[in-house]
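Visitor: mind looking at a prediction? Sequence and model below.
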Amino acid sequence: MKTRHFERIANGGITFTELGFGTAPLGNLYRAISDEEAEAVLESAWETGCRYFDTAPLYGLGLAETRLNRFLRKRKREDYVLSTKVGRLLAVCPPEERTGIGKFFDTPSRREVYDYTYDGVMRSVEFSLERLGVDRIDILYAHDLDVFNHGSWEALEAKLTELMRSGYYALLSLRDQGVIKAFGAGVNEWQPCEWLAERGDFDLFLLAGRYTLLEQEALQSFLPLCEKRGIGIVLGGPYNSGILATGAKPGAYYNYEPAPQDIMEKVARIEAVCARHGVKLVEAALKFPLLNPIVCSVIPGGQSVEQVQTNRAVLDAGIPDALWADLKAEGLMHPGAPTDPSGA
């Protein structure tokens, strides 16, 4: 698998595989899977050449990190890149009070406690190191600093401010000491990422679903700012929760919910252009973000061996340049979206 090297502050940098693996599904997201199934999925990802693994305390309330522990113990630490997240601590609670009921299944009884302070970041890192069973983590992302999770811009701004006044200095210290290589934020919206990039010395943003074949609004101001400051992007959710993989069929999901009619119609139009060029929608969706030179890796995740192998096969698909030109001509893609495979 092809790799992309990212280095911003002359500390040796990080070499990403173009396809990373997001472990939210291994936290029993939407359905429970066994430890053996999780192990098989991780083994399959490794066999495809994937060497970048992203996780978080939230995923299965610690379950994804502990499942990674078992898998990573068999690997040399220098052979893979590992990221996890800060901003949530997990508190023991009665089963009926646990976080993620109806979303995560068969997880430990824990409830999330948002904490973006200095001490909160340090405690979160310590807990993650124990769950993962490793002695270092390459990247830390401040998790879910977005309106989607905090309910309003006012509530979000209070959390953003808490991070910048407190937890940010923990992240800086960890990077300065060489404990981590890089830090940033893992977010579902580009606007809070831009807010942070304007105020701090961030390396990477894990942006979920906001720079895809369906959405390129981030090109208006955020991605140019990242390019100017040498900030890298890891792109999560390249299929926008599924619709760019399944197509605009009944029951398709967008942003974790059934897709609205306007999204269904736009995806159907994109799919029609892809069909004219003999390209599957899912192939164009996975390849598109990687055409932007500031994107270091795309992490679609997977809850089965078949999904992991499919993502790898899709990555190798050839896409004619004319496809991107036609999408722009029909107003289905931002005219400034990078589409040159050479990066020129």
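Guide: Sure thing, it's come through. Numbers count the residues shown, from 1 in each chain.
Visitor: okay, CA-based contacts and neighbour counts for the rest of this
Guide: Fine.
Visitor: got the end-to-end distance for stretch 240-248?
Guide: In stretch 240-248, first residue to last residue: 12 Å (CA to CA, to the nearest Å).
Visitor: list the contacts of it.
Guide: 209, 212-214, 238-239, 252-256, 259, 264-265, 267-268, 271, 281-282, 285 (CA atoms under 8 Å, 6 or more residues apart in numbering).
Visitor: so which of those residues belong to helices?
Guide: Using DSSP state H, the members of those that fall within helices are 264-265, 267-268, 271, 281-282, 285.
Visitor: another one to put next to it:
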Amino acid sequence: MPARVQDRISLLGFGSAAIGNLYRPVTDELAFATVQTALTEGVLYIDTAPHYGFGLSEKRLGAALAELDPRRRVVISTKVGRRLDPRPDADLSQVRQGFVSPEPFESVFDYSYDAVMRSYEESRARLRRDIDVLYVHDLGRYAHGDKHPKLFAEFMEGGYRALRKLRDGGAVKAIGLGVNEWQVCEEALAHGDFDIMLLAGRYTLLEQRALETFLPLCKQRKVSIVVGGPYNSGILAHDGRNGTRRTGPLMYEYQPAPPDIVARVSAIEAVCARHDVPLAAAALQFPLAHPQVISVIPGMGNPDEVHRAKEWLTLPIPGAFWAELRAQGLVRPDAPLPVTE
């Protein structure tokens, strides 16, 4: 039986929105160096999307990997569901849809059959290689509110057929959703057959409601999980050892964190301090304890962030730390905890 692509995905993956100029410009040279460092550190899974810099992230990855990964050992995932429409009048110096990109496009949601097939072909051209995993980008109420039922129907009637054609024909090896909510993943699994879900920010050191129904369903259906957003928009991306202090606002869900979240993080940090554990290390290692989770993919925008993520992921964390988190009710009692040697 041929090996599944999931079995080739590294525990630490590379979320590549930052090299698409997320919020601020990044030079081509820095983007290349970041990808190079990731491969040197053993990262063999990179996730991208047309939305990331309106094709810029995919272009930069394509150029870097053509030189750095000629044997194509790296597993690549990208997304469909947002087409790129030309915007010749766009002010390329300003933040547009979260990106400061030289690409004169904007992304528009479109889950139709033709849009998904066209998006796949355009991504393949920018990446200069075949695509291993294809996710549907930002389906669900989190992104679309009351428009969700109409867009979900559009996807099932059109985009899903395109995904099945690509997977069943061998053009891609796995399909799934790349979303910020587990509820739409459950809805999709009730209507179709998927291999892998990229779930951002919903199974983390701060949030574990996915344990109630979603993760058991994934176990039953043999669906793998990639955890994106393990730092919950940055509030967990802190070392805290050696007296290091936070700078800037505490961000959660892409906005300033509410008081209850700040209080919960402070309680977790107090446990971290007692055991000399970096908060970010705990945030990266916690999701991987669940048997359905095969990779965690923090965003990384420079070589230092790659090095830190690798250090945090591999740092030994004492079992007493996890036990105290559970005893204080800071993680759910049914949450699997990392096994300490």
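Guide: Structure's in. What do you need? Worth saying up front: this structure is predicted, and the values here are computed from it rather than measured.
Visitor: quick one on the thing from earlier: just the buried ones from the ones in helices among the contacts of stretch 240-248 of structure 1?
Guide: Among these, the ones that count as buried by 16 or more other CA atoms under 10 Å are 264, 267-268, 271, 281-282, 285.
Visitor: enumerate every residue touching residue 317 of structure 2.
Guide: Contacts of residue 317 of structure 2 (CA under 8 Å, 6+ apart): 277, 282, 340.
Visitor: shared with structure 1, which of these?
Guide: Shared with structure 1 under both residues aligned by TM-score structural alignment, their matches' CA atoms under 8 Å, the contacts from the contacts of residue 317 of structure 2 are 277, 282.
Visitor: where do the helices sit along structure 1?
Guide: 35-47, 63-72, 118-132, 147-150, 153-162, 168-176, 190-197, 222-229, 243-246, 261-276, 281-287, 305-315, 321-329.
Visitor: how many neighbours does residue 331 of structure 1 have?
Guide: Residue 331 of structure 1 has 10 neighbours, counted by other CA atoms under 10 Å.
Visitor: what residue of structure 2 takes the place of it?
Guide: Aligned by TM-score structural alignment, residue 331 of structure 1 pairs with residue 329 of structure 2.
Visitor: could you do residue 107 of structure 1 as well?
Guide: By TM-score structural alignment, residue 107 of structure 1 lines up with residue 102.
Visitor: ok, that match touching residue 90?
Guide: No: counting by CA atoms under 8 Å, residue 102 of structure 2 does not reach residue 90; the two are 9.4 Å apart.
Visitor: those two - which one has more neighbours?
Guide: residue 102 (18 against 14).
Visitor: contacting residues for the nearest residue to that one once chain neighbours are set aside?
Guide: Nearest non-adjacent residue to residue 102 of structure 2, counting by CA to CA, 6 or more residues apart in numbering: residue 92, 5.4 Å away. By CA under 8 Å, 6+ apart, residue 92 of structure 2 lies in contact with 100-104.
Visitor: for the match of residue 331 of structure 1, give its distance to residue 260 of structure 2.
Guide: Applying CA to CA to residue 329 of structure 2 and residue 260 of structure 2 gives a distance of 14 Å.
Visitor: before we move on, what about residue 139 of structure 2?
Guide: Taking CA to CA, one finds residue 139 of structure 2 at 28 Å from residue 260 of structure 2.
Visitor: looking at the two, which has the bigger crowd around it?
Guide: residue 139 (24 against 9).
Visitor: against residue 100 of structure 1, how distant is the aligned residue in structure 1 for the more buried one?
Guide: Following TM-score structural alignment, the counterpart assigned to residue 139 of structure 2 within structure 1 is residue 145. Per CA to CA, residue 145 of structure 1 is found 17 Å from residue 100 of structure 1.
Visitor: got it, and residue 4 of structure 1?
Guide: 34 Å.
Visitor: who's more crowded, those two?
Guide: More crowded of residue 4 of structure 1 and residue 100, by other CA under 10 Å: residue 100, with 18 against 15.
Visitor: quick one: that one from residue 248 of structure 1, how far?
Guide: 28 Å.
Visitor: contacting residues around residue 252 of structure 2?
Guide: 232-235, 258.
Visitor: now which residue in structure 1 aligns to residue 149 of structure 2?
Guide: With TM-score structural alignment as the criterion, residue 149 of structure 2 matches residue 157.
Visitor: what's the closest of the contacts of residue 92 of structure 2 to residue 131 of structure 2?
Guide: residue 103 (21.7 Å; CA to CA).
Visitor: quick check: the closest one touching residue 52?
Guide: No: the pair residue 103 of structure 2 / residue 52 is not scored as a contact, 10.5 Å apart, by CA under 8 Å.
Visitor: need the contact list for residue 77 of structure 2.
Guide: Residue 77 of structure 2 makes contact with 45-49, 131-135 under the criterion CA under 8 Å, 6+ apart.
Visitor: what sits against the aligned partner of residue 261 of structure 1 in structure 2?
Guide: Under the alignment by TM-score structural alignment, residue 261 of structure 1 pairs with residue 259 in structure 2. Under the criterion of CA under 8 Å, 6+ apart, the contact list for residue 259 of structure 2 is empty.
Visitor: from residue 189 of structure 2, how far out is residue 259 of structure 2?
Guide: Look at residue 259 of structure 2 and residue 189 of structure 2: by CA to CA, they are 35 Å apart.
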